[in-house]
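Peer 1: Quick one, structure for this:
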Amino acid sequence: MTTRLNRRRFLAAASAAGAATVATPGTALASGAGRTGTGARTADLVGVQAADGTSVIAQHVLDSHTLDITIDSVALGQTASVRVILPKRFGTRPGASWPVLYLLHGGFGNYCDWTRESDIAALTRGRDVLVVMPDGGRLGFYTDWWAHGGSKPGWETFHMVELAQIVERGLRAGDRRAIAGLSMGGFGAVSYAGRHPGYFRAAASFSGTLDTLHPTAAPVYQGPFANWLLEANYTPSGYDPLALFGDPTAQRDVWAAHNPLDLLAQLCGTKLFVSCGDGRLGPLDPPGTDPSATAVRYEAAQALQNREFIARATGAGLDITTDTYSGSHSWPYWARELKRAFPFLLRELGAH
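Peer 2: The predicted structure is shown next:
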């Protein structure tokens, strides 16, 4: 079976690298493997399964409240990693359920980005919030790909079904949920909130792609995004941009079903935080930055659709908090925006 083959390949690689705490599903971890040097007990997720058989096949304990897990996903047809920050009292309240904050990375990023580039660890230290940071693929765009009639990779099913069941079963995730993301992840956060009304209490987007059909900012097949790929010499192996949602004319219903701007009615009842730069140099851009740099021009394109989304959302009576500023499409701004949005997210989670 594919799952077994994937698992064997991963276990062999992990054993050779010595990088992860690995155990056979259904068995206990080796003595001390689920503990840090201080003796604090963390979660043991190896063997936890979703309803479709998707299973956690390995975990790596980083510290007393942080761990990485590897999941063999049926929806993806491959393994994917997730970084988790546990609530402060996770080990002392075995019967408690926890509010959950999902953080989504951007294009060409990965599940480590938020802990590497932002202060999420410090922001959540001492708080009873479960933070889940999943892999979303280099250009996965948080959707089950149209794929010319297929459905793989199924990123939405992986996140919204398989991963959700795993964190509920293995980490006692509760029903108070918020989601946030940057760029491609901003699209994912708002699209997921709209496609699953009521599932998230709040959604935050930082420089997110909030109108995939905007004439100047279509993110996957033309416009600034395609130019960015060419200029940066990004050529993902086998990448077919039309496989995401299909052709924007022939499969327009598929595009609309995922496009945040087309999901405004479904976002009623979800608190929104939307921030974006204006594509001009700002205080966090290094001195001497070229005003025509790709990250500056790309943020200018994002700003056009973000302004339209904010105007339409406000006109529709949605509860939306906004933050617009001068700055480029880069991590210093997204890390700052997470800090600005964090009190809002905690409040909606009931964990402020």
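Peer 1: CA atoms for contacts and neighbours, from now on please.
Peer 2: Will do.
Peer 1: For the chain, which segments count as helices?
Peer 2: Taking DSSP state H to define them, one finds helices in the chain at 2-17, 113-117, 120-124, 155-157, 164-171, 184-195, 223-231, 242-245, 252-258, 294-315, 331-349.
Peer 1: Might you calculate how far the fourth one sits from the centre of the chain?
Peer 2: In this case it means helix 155-157. With CA atoms, centre = their mean, to the nearest Å as the basis, helix 155-157 stands 11 Å off its chain's centre.
Peer 1: ok, now the first one?
Peer 2: Computed by CA atoms, centre = their mean, the separation of helix 2-17 from the middle of its chain amounts to 25 Å.
Peer 1: repeat for the last one
Peer 2: Average the C-alpha atoms of helix 331-349, do the same for its chain, and the two points are 14 Å apart (CA atoms, centre = their mean).
Peer 1: by contact count, what packs against it?
Peer 2: Here helix 331-349 touches helix 113-117, strand 173-182, strand 202-206, strand 271-277, going by 3 or more CA pairs under 8 Å, 6 or more residues apart in numbering; DSSP states H and E.
Peer 1: that older thread, just name the most buried of the helices of the chain.
Peer 2: For those, average neighbour numbers computed from mean count of other CA atoms under 10 Å are highest in helix 184-195, which has a mean of 28.
Peer 1: Check what contacts that one and list those residues.
Peer 2: 103-107, 139, 141-143, 156, 179-181, 199-200, 202-210, 257-260, 263-267, 270 (CA atoms under 8 Å, 6 or more residues apart in numbering).
Peer 1: State the distance from the residue nearest to the spatial centre of the chain to residue 316.
Peer 2: Geometric centre of the chain, nearest residue: residue 104, 1.6 Å, by CA atoms, centre = their mean. Residue 104 sits at a distance of 26 Å from residue 316 (criterion: CA to CA, to the nearest Å).
Peer 1: The structure of the following sequence is requested for comparison with the preceding one:
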Amino acid sequence: MHTLRSFGSSVAGIAIAAGVLSAPIASAVEPAEIQGDATPSTIREVNLTDPADAENINYAITTEGDKRVVDIAGLKDKDKWKGYAFGHKSKAGNHYGDHVKVMTATSAAMGGREVPLAVITPDGNFDKKRPTLYLLNGAGGAEQGMDWITATANSDVNPEQEGMQDMVDFYTSKDVNVVIPQAGAFSYYTDWVDTPNNGYLKGPQKWETFLTKELPSALESRIGGNGKRGIAGMSMSATSSLLLAEHNPGFYNAVGSFSGCAATSRPLPRLYTQLTVNRGGGSADQMWGAMGSEYNVFNDALVNANPNNLGKSETYVSVNSGLGGANDWGVPGSSTLLVEGGVIEAAMSSCTHDLKAKMDSQGMKADWNFRNTGTHSWPGWRNDIFSSWKTFERGFAKDAAEAPAAPAVEANELSVDAPQAEQDAQVKDALSAAEQSPDKDFVEGMGAEGTEAAGAPEAVGAAE
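Peer 2: Down below sits the predicted model:
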């Protein structure tokens, strides 16, 4: 483990040497100045019988008798999840079209942007009031075909390891509606200081405003929400899930964080953040301002992990060790997965141990899942869907979530003294190592959601 962590520090140093961190520094601002308009979203259900809705996917649809056949492999990455939603049949026999509704929601804070949503529901008609679970994608998200729907659609149903089964099959067996925002790649789902205009990040990024103020009331009234809600995410959005819950105490009955780094305002965690955002065309300074600034600290989920902010939510946190396990061998690209995914997950493991130390020191409880093996890849996250359910079920059994309260943020609060000093030393060592072996190609792998292929078939069919 120490070897992997040192390797992770070397990669961090290489990125710094390569100039990945160069960006203008934003001035200090108050959170209220950054958050956008909280106009309730307008919700619309997408229907393939409408030519306007079908135009982004109909190029890959053919009909055979009474069946619609969708060529998943022929779809653009950003449209693959729609192909599954409209034309996939799970191994358990469920037609996705009966249980996955494609919707859009407007965001006034983001200039009227229409955000696509995948909504998983047990019966498809929203006649019964249920809790709402918001499930966030990782860095590349649906825009890169790396979303929850696409990555879990072909999982085997394994009674002995229920967490590996098709996600839609699993959630439709529960009394919950699951909402997956299918946009927001590389955004960290927070409200940005500046408006980026490059790559995947173009236009206002006001995701916290959208997810906590604009979307919930409008959507939950449409799909039969009962006032109880949860939030979960993996990799990039593991940080986001903790953070949004901390910023809105009591708003979520339960929170799930899978393979993430809660800290964002210290040198090494800040580097992980920058590497992720940079892949999308933005910078951490555009997102939160200068490292260690008040707004950066406001968006540090480790600093904000205290009983007032997170104590009202049932919490599940998982991470793998970074050491290759049985599920990491024999998949396409496994050698890259074992190296790059191992380094990334080892770094996330260090971050997660910091979070546990902080929460333990304040008497805060959580369901911790430290796995002895596993890399930064989909097998562990698929398993988290099942492993975290008891936490969410316990949270949903509580009274309805409260209205958001003001978070307690101590700008000068040190999270955990020992890891702070250790990480500062690691960054210095990494800079020295980078001078001797700057390998930018390897650095590009940092921040990825793992390299395991989703295993999409060339075509799937479902009855209309």
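Peer 1: could I get the helices of structure 1 as CSV with distance to residue 276 of structure 1?
Peer 2: Below are these laid out as CSV (distance: least, CA to CA, whole Å):
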stretch, distance to residue 276 of structure 1
helix 2-17, 39
helix 113-117, 18
helix 120-124, 19
helix 155-157, 24
helix 164-171, 28
helix 184-195, 10
helix 223-231, 16
helix 242-245, 24
helix 252-258, 20
helix 294-315, 6
helix 331-349, 9
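Peer 1: For residue 68 of structure 1, find the nearest of those.
Peer 2: Residue 68 of structure 1 sits nearest to helix 113-117 of all the helices of structure 1, at 11.6 Å, using CA to CA.
Peer 1: from the middle of its chain, how far away would that closest one be?
Peer 2: The answer for helix 113-117 of structure 1 is 12 Å, by CA atoms, centre = their mean.
Peer 1: gap between residue 396 of structure 2 and residue 168 of structure 2?
Peer 2: Taken as CA to CA, the span from residue 396 of structure 2 to residue 168 of structure 2 is 19 Å.
Peer 1: What subset of the contacts of helix 184-195 of structure 1 is buried?
Peer 2: 103-107, 139, 141-143, 156, 179-181, 199-200, 202-210, 258-260, 263-264, 266-267, 270 (16 or more other CA atoms under 10 Å).
Peer 1: The helix or strand containing residue 422 of structure 2 aligns to what range in structure 1?
Peer 2: Secondary structure assignment for residue 422 of structure 2, by DSSP states H and E: helix 417-436. The aligned range for helix 417-436 of structure 2 in structure 1 is empty, by TM-score structural alignment.
Peer 1: ditto for stretch 374-386 of structure 2
Peer 2: With TM-score structural alignment as the criterion, stretch 374-386 of structure 2 aligns to 327-339.
Peer 1: same thing with stretch 350-363 of structure 2?
Peer 2: With TM-score structural alignment as the criterion, stretch 350-363 of structure 2 aligns to 304-317.
Peer 1: from the chain's centre, how far out does the match of stretch 374-386 of structure 2 sit?
Peer 2: 16 Å.
Peer 1: which residues touch it?
Peer 2: By CA under 8 Å, 6+ apart, the list of residues contacting stretch 327-339 of structure 1 reads 117-119, 123, 182, 206-207, 275, 277-285, 295-300.
Peer 1: Stretch 106-114 of structure 1 too?
Peer 2: 81-83, 103-105, 120, 133-141, 181-186.
Peer 1: hey, where'd the strands end up in the stretch 1-150 of structure 2?
Peer 2: With DSSP state E, counting those that start in this stretch, the ranges of strands along the stretch 1-150 of structure 2 come out as 43-45, 61-64, 67-70, 100-107, 113-120, 130-136.
Peer 1: Out of the ones you listed, which is closest to residue 10 of structure 2?
Peer 2: strand 130-136 (29.6 Å).
Peer 1: Provide the aligned range in structure 1 for the closest one.
Peer 2: Strand 130-136 of structure 2 maps onto residues 98-104 of structure 1, going by TM-score structural alignment.
Peer 1: Next, the mean deviation of that stretch compared to structure 2.
Peer 2: Superposed on structure 2, stretch 98-104 of structure 1 shows a mean distance of 0.9 Å to its aligned residues (mean CA distance after the TM-score superposition for structure 1).
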